[in-house]
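[1] pasting a predicted model and its sequence here:
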Amino acid sequence: MSSDVPASGPRLNEPAPDFEAVTTHGKRTLSDYRGRWLVLFSHPSDFTPVCTTEFMAFARAHDAFQALNCDLLGLSIDSVFSHVAWTRNIQEKFDVAIPFPIIEDLSMKVAHAYGMIQPGASDTSAVRALYVIDPEGILRAMLYYPMSNGRSVDEVLRLVDAMQMSDAHHVATPEGWRRGDKVIVPPPKTSEDAMARMSEAEECVDWYFCTKDAPVPA
């Protein structure tokens, strides 16, 4: 693929690009994650400080993601041997074990399929891209960060939790929503429904902005 022609990359609410890849935990395919949520995230390079902080944060949040039926899968274009050496170094120097697989993508096949290679940032490294894929294999969210700045793993966890709330109960969530906060009732689509909305039990500031207590998870 020519470096001066950017990949079109995946699109929201469409099937995520399929892949088969070698990882630090053996071969992985997208279909291996069917029935579970998946956070697939790329980093520019092993043995770099910003990436190290991100991987430690993802490792510490691993159990919280698992509680949301969500797996983690890292990627860089480094070899699996480099990945293994780096994760061992993280455990030795920082006492943090990396419990999730990391894709080896020397061919950049997966990186190109997901639009992780951004010529304006680098032709030879994957940028800090992150994709949330739902249990049906549909791409639901994408986040891109510059090479110089680490991502907020807490925000990724919050986002997955919020999307699951929206899917399960057909509601929206406001800025910064966390479990236990009120949720947003979808706006009515007709004038008649708008009139009725104001007399219902939801807390309405106006016909288009109504909230209610979040449903309690089963």
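    On my side now, so go ahead. Numbering: from 1, shown residues only.

[2] hey, let's count contacts and neighbours off CA atoms from now on
    OK.

[3] counting contacts, what elements does the longest helix along the chain pack onto?
    With residue count as the measure and DSSP state H as the assignment, the chain has helix 153-169 as its longest helix. Packing partners of helix 153-169 (3 or more CA pairs under 8 Å, 6 or more residues apart in numbering; DSSP states H and E): helix 49-60.

[4] what comes up buried for the helix it packs on?
    By neighbour count on 16 or more other CA atoms under 10 Å, the buried set for helix 49-60 is 50, 51, 52, 54, 55, 56, 57, 58, 59, 60.

[5] ok, and here's another one to check against it:
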Amino acid sequence: MVNLGDVFPNFTAESTIGTLDLHSYLGDKWGILFSHPADYTPVCTTELGRVAKLAPEFTKRNFKMLAVSCDSVKDHLGWIKDIEAYNCLSGEFPFPIVADEKRELAVKLGMLDPEEKDAAGMPLTARAVFLIGPDKKLKLSILYPATTGRNFDEVLRVIDSLQLTAEKKVATPADWKAGENCMVIPSIPSAEARELFPEHKVHQVPSGKEYLRTTPCPK
């Protein structure tokens, strides 16, 4: 397992664009690595299609995308044709798919789903999402069971929060969306908060503690 803040393990593997070294592939950009139980499976086909359609949104946020599935590159290349057809995609497929036939990456990164197995009785890879910063450290991980497709609009929302809070001294509240009010982080003293966030509001609560401070989203 990789913990938040750890340097994400580098690996070299075969992919649909050839041999790929993760850290070299990401360069100085953010990265999203998302795993799939198997090729030619229905939920995965919808997910890869959705991410392909969202590729401009990830690019706008300085992200490189990478999928991994426990089948061969040959299978990946055939499967991509189905993904494109089902999801009405055109043009070049926007991200590579890594082959993990021996499930080495799935084991290394803690992505196996013990409750779901393939026809041979092997555990399927769970639906993991890893967001990796330009410093190669893990910024977020989400793990779904094999039976549940991911919400990539939520992933984009989280990315907006991560990139904002990496630069500004704020946190984002429940259900926050880009541009909405943020929370002043508790470690900022009142005097500094007034200087940094002159429009911020302190919310009065029964405890009398002035820890709930909202501010317009910093630009």
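    That came in fine, so what should we check first? A quick note: this is a predicted structure, and the numbers were derived from the prediction, not measured.

[6] roughly how far is the longest helix of structure 1 from the heart of the chain?
    Averaging C-alpha positions (CA atoms, centre = their mean, to the nearest Å) puts helix 153-169 of structure 1 10 Å from its chain's average.

[7] picking that back up, how about the buried residues of helix 49-60 of structure 1 in JSON lines, adding distance to residue 100 of structure 1?
    Putting those into JSON lines (distance: CA to CA, whole Å) gives the following:
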{"residue": "50", "distance to residue 100 of structure 1": "18"}
{"residue": "51", "distance to residue 100 of structure 1": "15"}
{"residue": "52", "distance to residue 100 of structure 1": "14"}
{"residue": "54", "distance to residue 100 of structure 1": "13"}
{"residue": "55", "distance to residue 100 of structure 1": "10"}
{"residue": "56", "distance to residue 100 of structure 1": "11"}
{"residue": "57", "distance to residue 100 of structure 1": "12"}
{"residue": "58", "distance to residue 100 of structure 1": "9"}
{"residue": "59", "distance to residue 100 of structure 1": "8"}
{"residue": "60", "distance to residue 100 of structure 1": "11"}
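
[8] out of the residues you listed, which is nearest to residue 164 of structure 1?
    Among the buried residues of helix 49-60 of structure 1, residue 58 lies closest to residue 164 of structure 1 (CA to CA), at 19.2 Å.

[9] just the strands in structure 1 please.
    20-23, 26-29, 37-42, 70-76, 102-104, 128-133, 139-145, 183-185, 203-206, 209-212 (DSSP state E).

[10] from the ones you listed, which stretch is densest packed?
    Most buried of the strands of structure 1 by mean neighbour count (mean count of other CA atoms under 10 Å) is strand 102-104; its value is a mean of 26.

[11] circling back to that earlier point, looking at the strands of structure 1, which is nearest to residue 86 of structure 1?
    If we rank these by CA to CA, the stretch that ends up nearest is strand 102-104, at 10.8 Å.

[12] check the mean deviation of the closest one from structure 2.
    Its matched residues in structure 2 lie on average 0.4 Å from strand 102-104 of structure 1 after superposition (mean CA distance after the TM-score superposition for structure 1).

[13] okay, that strand sits on what stretch of structure 2?
    Using TM-score structural alignment, strand 102-104 of structure 1 corresponds to residues 97-99 of structure 2.

[14] just checking, residue 148 of structure 1 touches residue 48?
    No - judged on CA atoms under 8 Å, residue 148 of structure 1 makes no contact with residue 48 at a distance of 10.7 Å.

[15] dump the strands of structure 1 to CSV, plus distance to residue 114 of structure 1.
    As requested, the strands of structure 1 are exported to CSV (distance: least, CA to CA, whole Å):
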stretch, distance to residue 114 of structure 1
strand 20-23, 13
strand 26-29, 14
strand 37-42, 10
strand 70-76, 11
strand 102-104, 13
strand 128-133, 9
strand 139-145, 10
strand 183-185, 32
strand 203-206, 41
strand 209-212, 36
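
[16] which position in structure 2 aligns with residue 91 of structure 1?
    Under TM-score structural alignment, residue 91 of structure 1 pairs with residue 84 in structure 2.

[17] surely its match and residue 50 touch.
    No - if you go by CA under 8 Å, residue 84 of structure 2 and residue 50 don't touch, sitting 10.4 Å apart.

[18] which among the strands of structure 1 is found nearest to residue 14 of structure 1?
    Of these, nearest to residue 14 of structure 1 by CA to CA is strand 139-145, at 5.8 Å.

[19] returning to what we had before: what's the average distance of the longest helix of structure 1 to structure 2?
    Compared with structure 2 after the fit, helix 153-169 of structure 1 shows a mean deviation of 0.6 Å (mean CA distance after the TM-score superposition for structure 1).

[20] got the buried residues for that helix?
    153, 156, 157, 158, 159, 160, 161, 162, 163, 164, 165.
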